[in-house]
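Asker: 3D model of this:
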Amino acid sequence: MESVVYDDTIVYYNSVGSGLPILFIHPPGLGRRVFDNQKKLSKNYHLLIPDFSGHGNSISPLSDDIVKQYVIEIKQILDKEHIDQVVICAYSAGGTIAQTFVHLFPEKVRGLVIAGAYPKVNSIGLDFMYKFGFYMLNNSPKKLAEILAFSNSRNKVYKDILFHHTMKSTVAHWYAFYEDTYHYDVIHWTDQIECPCLLAYGQRAYWVHKHKKYYQDNPNVKVAFVKNAFHQLPTKNWEAFNHLINQFMRSL
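Answerer: This next block holds a predicted model:
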């Protein structure tokens, strides 16, 4: 594991492979292990897979804007690795971090991939998912970790890996990650995405992919659907998701 240290923050991350770099942004709670199946891409690319602070063993004081806090953590990793441009690949709520990074540091981003992108929470189904997360964190973080691990795995081994890693997350950071991405609204930035961008959606995750309408006027944004898939593309549909990433990377 590599790490970057600044102020009172330590962010641990995997750095594997070589070639054009891809940095992955995980959703609340799950941490970097949610991208275990994307490590197969290291044969062709340099992968940076962090546990953002409050996840895994990464630590920091909690700021009043965790989205910008995590944007700074990405910048610190890129600076340490001496990377001028990177492809950002985010999953679910991690997409809010990604879109904010692209807005604040457009010169650093070679391309953008988001599985389950939305610029703001604007559907009943997605709103329910967040409110369920709030409720479970307030009442039983362990049970929420079990649910997230189950919903993102196809076998017991990986389910146990995800569960134990999620249980390392601090509830305060986990909750703030949910809360800030629930309230963030980056719709006014979607037409400013100037890098090539791929939005990947599970065909059956209608409560998320209805948000694609907010990106449709930007010619730099392409949308792909994975047939018969729900929201968990990096984990349950990783073959198709990795294929989409490979196609995207070859187009850059």
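Asker: all contacts plus neighbour counts: C-alpha atoms, from now on.
Answerer: Noted.
Asker: Would you confirm that Lys159 contacts His165?
Answerer: No: using CA atoms under 8 Å, Lys159 is not in contact with His165, being 10.0 Å away.
Asker: Could you also give me the structure for this second sequence? I'd like to compare it with the first:
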Amino acid sequence: MVRDRGMTLRLTVLPWAVAMATVFAILELIAGLGLSSLGYDQLLASMRTPGYLPAIMISLFVVCTIGAWVGLSWHRHVLLGEKAVAVLPRNNSETFDPYFDAVMKFTALTLGVVMMIKYLMVPLVPVLGLAGPGAKVISVAINALLVTILLRHALILPAAALGKPVSMSTSWKVTSGFTGPIFSIAFVVVIVVETARMLPAGNLAALVLQFTAVWAGLILCFGVITELYKVRTRKLAA
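Answerer: Below you'll find the model as predicted:
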């Protein structure tokens, strides 16, 4: 992905900006959240705000839809050589539905793993007597483990983009020899996002930087998924 920066920007920047602007508008209109005072942590804390649940469900659908459009175009660009149309990803209507189904399955897995981490593992931190830097290190390690688990299941996405669907269990099996490198990349992604979260909240510039860091992390993850698929294609076809 880094080798084709221009196409990466064309495929992702405008759709990501549209997705974030739409999410912000939904949160403002439905949940009544003051966007100018939001930071990443404040956004998570706002889940208790009346009206937040329908707002976040609609926002999640918007992000998944635009994410599927971008992801499908990216995978087909790298794996098949398809180009973007003008400044937007190509409209692959014939393969969008199966790819969107794969995105929704992956989103469900993500939410399930996140809930497991939040409710089962995070409470162990104070029990173990960790605080301050120690707790932060444990948090980064746990989040990197989460990203690693997700990336090892994520070959369902490029496979769906090419019309050659595979199961999550197959994806997990064929990536077994790459756990170490995947964890290393996941660790870098988590460090980037966590560093952005340390920016002072209360201004729009900080929020933009925080979500830019998330965008960069997603781009890196998409690159990893695509490269893994190319390396493991023979095993997936077996």
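Asker: For the two chains, what TM-score is obtained?
Answerer: After superposition, the two chains reach a TM-score of 0.31 (TM-score structural alignment, normalised by the length of the second structure), with 125 aligned residues with a CA RMSD of 5.9 Å.
Asker: tally of neighbours for Ser3 of the first structure?
Answerer: Per other CA atoms under 10 Å, the neighbour tally for Ser3 of the first structure reads 15.
Asker: quick one: contacts for it?
Answerer: Applying CA atoms under 8 Å, 6 or more residues apart in numbering to Ser3 of the first structure gives the contacts 10-13.
Asker: rerun that using 10 Å as the cut-off
Answerer: 10-15, 50-51, 58, 77, 80 (CA atoms under 10 Å, 6 or more residues apart in numbering).
Asker: Can you get me a residue count around Pro141 of the first structure?
Answerer: Pro141 of the first structure: 22 neighbours (other CA under 10 Å).
Asker: Could you find the closest non-adjacent residue to it?
Answerer: With CA to CA, 6 or more residues apart in numbering as the criterion, Pro141 of the first structure has its nearest non-adjacent residue at 7.3 Å, and that residue is Val171.
Asker: just checking, the one you found touches Gly133?
Answerer: No: assessed by CA atoms under 10 Å, Val171 of the first structure is found out of contact with Gly133, at 11.4 Å.
Asker: which residue sits closest to Pro158 of the second structure, ignoring its sequence neighbours?
Answerer: His75 (5.6 Å).
Asker: Please settle this for me: is that neighbour part of a helix?
Answerer: Yes: assessed by DSSP: H, G, I helix; E, B strand; the rest coil, His75 of the second structure belongs to a helix.
Asker: do you know how far it is from Gly112 of the second structure?
Answerer: 25 Å (CA to CA, to the nearest Å).
Asker: Between these two, which has more neighbouring residues?
Answerer: Higher neighbour count among His75 of the second structure and Gly112: His75, with 24 against 12, using other CA under 10 Å.
Asker: how much space is there between that one and Phe96 of the second structure?
Answerer: Counting by CA to CA, the separation of His75 of the second structure from Phe96 of the second structure is 12 Å.
Asker: and the contacts of Ser3 of the first structure, which are buried?
Answerer: 10-15, 50-51, 58, 77 (16 or more other CA atoms under 10 Å).
Asker: Now flag whichever of the residues you listed is closest to Ile22 of the first structure.
Answerer: Ser15 (9.9 Å; CA to CA).
Asker: Name the nearest residue to the closest one, sequence neighbours excluded.
Answerer: Leu48 (4.8 Å).
Asker: Which strand or helix spans that neighbour?
Answerer: strand 46-51 (DSSP states H and E).
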